[in-house]
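Novice: Requesting a structural model of the entry that follows:
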Amino acid sequence: MKITHSEARASVTPSSDYFTGHVRQDPLNAAEVPGRSRIISVTFEPGARTAWHTHPLGQTLVITSGAGLVQTWDGPIRRVRSGDVVWFPAGEKHWHGAGPDTAMTHIAIQEELDGRTADWMEKVSHEQYGGEIKND
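Specialist: Here you go, the predicted structure:
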């Protein structure tokens, strides 16, 4: 067993190459080999979001507070709220982040393959981010 106490973890500001707006990452766990899971709490201030990206083994998001937006490349923008869980299959191009007027925090769970957990692409444009939202 290994316990990592909260005070031993430091918050990180991720690269602006992969994010738009104010974002904070709080690493929660990185499994030791042969494990592959990486778990991060990510907080997006209003309007903040990821760039388009994929994950080699998929990604699960657990929305823990606030409200945000998610979108796959060929799909509509979808609203997510605290308590929602989102699954992106391996290789599915997507983005996620806060709503324009609300902050959002989620726990991101993904697995590492060949040293990477994500493949980053172009940033989400203001036009893409501001598109029509599908209400479920």
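
Novice: CA atoms for contacts and neighbours, from now on please.
Specialist: Noted.

Novice: Which parts of this structure are helices?
Specialist: According to DSSP state H, the chain carries its helices in the segments 126-129.

Novice: residue ranges of the strands in it, please?
Specialist: 19-20, 23-30, 37-44, 49-50, 53-54, 59-72, 77-81, 85-88, 94-98, 104-111, 119-120, 133-134 (DSSP state E).

Novice: want to put them side by side, so please do this one too:
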Amino acid sequence: MVTAGRGWYQEWGKPARELKAGDVVNIPSEVKHWHGAAKDSAFQHLAIEVPGEETSNEWCEPVDSAAYDALP
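Specialist: Presented below is the predicted three-dimensional model:
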């Protein structure tokens, strides 16, 4: 849930989605994605994780600079 600022969310192979305060994103398990601030804004959010058994979080490669710079 975005609490302040403006940012972006993008699932692997899909277009980026702009986020603003009040927006909620449900991210199913096993979905490769990134999220972060817009170039001209701070970005604040709450992340709620559902407990599971034998689960882990995997940090992938950084967002490609060219793809980020192409966002409006």
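
Novice: on that earlier part again, can you put the strands of the first structure in TSV and add mean neighbour count?
Specialist: Below are those laid out as TSV (neighbours: other CA atoms under 10 Å):
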stretch	mean neighbour count
strand 19-20	22
strand 23-30	18
strand 37-44	20
strand 49-50	26
strand 53-54	22
strand 59-72	20
strand 77-81	20
strand 85-88	15
strand 94-98	26
strand 104-111	23
strand 119-120	14
strand 133-134	12
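
Novice: Let's have those in TSV, adding distance to residue 126 of the first structure.
Specialist: Supplementary listing: these in TSV, determined by distance: least, CA to CA, whole Å:
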stretch	distance to residue 126 of the first structure
strand 19-20	10
strand 23-30	17
strand 37-44	16
strand 49-50	11
strand 53-54	17
strand 59-72	13
strand 77-81	13
strand 85-88	22
strand 94-98	13
strand 104-111	18
strand 119-120	18
strand 133-134	14
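
Novice: check contacts around the closest residue to residue 44 of the second structure other than its chain neighbours.
Specialist: Sequence neighbours aside, residue 4 is the residue nearest to residue 44 of the second structure in space, at 5.1 Å (criterion: CA to CA, 6 or more residues apart in numbering). Contacts of residue 4 of the second structure were listed using CA atoms under 8 Å, 6 or more residues apart in numbering, and they are 20-22, 42-45.

Novice: just residue 93 of the first structure next, same as before
Specialist: Here residue 93 of the first structure is in contact with 52-54, 72-73 (CA under 8 Å, 6+ apart).

Novice: Looking at the second structure, which of these hold up?
Specialist: Checking those against the second structure (both residues aligned by TM-score structural alignment, their matches' CA atoms under 8 Å), the contacts still present are 72-73.
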